[in-house]
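Peer 1: Got a sequence here, can you model it:
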Amino acid sequence: MSSDPIRIAVRRLPHGRDLPLPAYATPGAAGMDVVAAEDVTLAPGARHAVATGFAMAIPSGYEVQVRPRSGLALKYGITCLNTPGTIDSDYRGELKVILANLGDAPFAVVRGERIAQLVPAPVQTATLTEVDALDDTERGAGGFGSTGR
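Peer 2: Modelled structure (predicted):
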């Protein structure tokens, strides 16, 4: 890791007592694996906010991003919506992962199965200043695809 880890307080909820807390699978992993605290079957095209069985207190100045697991995405078409999802430092409710089935077969989410990754990240806040005009750039107001083919 490139810097000292931040400390995040975690509270287990009753339905998550016997589940592992989020953890790094290897020393070089960027994200902590998080597991499901419920069983649910996702039909093709369906989505569900899957319970994890814990809540956390993220320090001010940080967020925790929720990201999909690449193996679930490649093998089954299972991904996280609103990716990366953001857990704000002032949220104290249960962490839930919005899973979606983009595949062509039903997918069973099994309690205790790894469903996503959590990546803590610093947050840079901004102050907006309203102006009458913006500076000119080569791209200008060119939108989606305006710099490619």
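Peer 1: From here on, just use CA atoms for contacts and neighbour counts.
Peer 2: Will do.
Peer 1: Helices of this protein, start to end?
Peer 2: Using DSSP state H, the helices of the chain run over residues 70-76.
Peer 1: which residue of it sits farthest from its center?
Peer 2: Largest separation from the mean C-alpha position in the chain: residue 132, at 36.8 Å (CA atoms, centre = their mean).
Peer 1: Do you have the strands of the protein handy? List them.
Peer 2: 9-12, 23-24, 32-35, 40-42, 47-57, 62-67, 78-80, 85-87, 94-101, 107-109, 114-122 (DSSP state E).
Peer 1: One more sequence to fold, the one below, so I can look at both together:
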Amino acid sequence: MSLSYLVQINRLPGNEDIELPRKMSELASGFDLYAAVEEDFVLKPGERGLVPTGFALAMPAGLEAQIRPRSGLALKAGLTCLNTPGTIDADYRGEIKVLLINLGQEPFTIKRNERIAQMVFQAVPAVELQQVDVLSETVRGSGGFGHTGRN
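Peer 2: This next block holds a predicted model:
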């Protein structure tokens, strides 16, 4: 049994020509996002920029949206998202924007209505933190980054 959520989407004025987020295949988990730039936007190698999408969301409590890179853009052009995955909280009502960085070797031009990222919705469990004086023991203990070696 799969969970189903109703998420409201509002196309912002001046963006009537921008595609709304959509899945590109039946079993895709991500909704592709489209650039709502007013004119071509060039990201030089090493540069980052905030790209508008032309829409806002209203999600129910217990849901978040995550902004993730498009694998094709990352592979072909070195274009990816910073702060990945970017989290959109259920109480945010502003325009969804995508923080992109060009890690490639060439300038990358973002055109209006071009697919730039994807958005995946995730359930967020209700969590209550409980302060304690001592944590339970595990085999791993406090072993952190790389503690198990290369293999």
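Peer 1: overall similarity of the pair, as a TM-score.
Peer 2: The TM-score (TM-score structural alignment, normalised by the length of the first structure) is 0.94; 148 aligned residues with a CA RMSD of 1.2 Å.
Peer 1: Residue 143 of the first structure is nearest to which of the strands of the first structure?
Peer 2: strand 85-87 (23.9 Å; CA to CA).
Peer 1: My read is that residue 45 of the second structure contacts residue 105, right?
Peer 2: Yes - counting by CA atoms under 8 Å, residue 45 of the second structure sits close enough to residue 105 to count as a contact (5.7 Å).
Peer 1: quick one, which of the two is more surrounded?
Peer 2: Just comparing residue 45 of the second structure and residue 105: by other CA atoms under 10 Å the higher neighbour count belongs to residue 45, 17 against 11.
Peer 1: For the more buried one, give me its contacts.
Peer 2: Going by CA atoms under 8 Å, 6 or more residues apart in numbering, residue 45 of the second structure touches 102, 103, 104, 105, 106, 107, 108.
Peer 1: circling back: could you redo the strands of the first structure as TSV and give each row distance to residue 138 of the first structure and mean neighbour count?
Peer 2: Output for the strands of the first structure, formatted as TSV (distance: least, CA to CA, whole Å; neighbours: other CA atoms under 10 Å):
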stretch	distance to residue 138 of the first structure	mean neighbour count
strand 9-12	46	14
strand 23-24	43	14
strand 32-35	40	24
strand 40-42	46	16
strand 47-57	41	20
strand 62-67	33	22
strand 78-80	35	25
strand 85-87	32	18
strand 94-101	38	20
strand 107-109	47	17
strand 114-122	31	20
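Peer 1: Switch these over to a markdown table; also include distance to residue 143 of the first structure.
Peer 2: Putting those into a markdown table (distance: least, CA to CA, whole Å) gives the following:
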| stretch | distance to residue 143 of the first structure |
| --- | --- |
| strand 9-12 | 41 |
| strand 23-24 | 38 |
| strand 32-35 | 35 |
| strand 40-42 | 35 |
| strand 47-57 | 30 |
| strand 62-67 | 26 |
| strand 78-80 | 26 |
| strand 85-87 | 24 |
| strand 94-101 | 28 |
| strand 107-109 | 36 |
| strand 114-122 | 28 |
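Peer 1: what's the closest of these to residue 149 of the first structure?
Peer 2: strand 78-80 (27.7 Å).
Peer 1: Tell me which other helices or strands that closest one touches.
Peer 2: If you count contacts as 3 or more CA pairs under 8 Å, 6 or more residues apart in numbering; DSSP states H and E, strand 78-80 of the first structure packs onto helix 70-76, strand 94-101.
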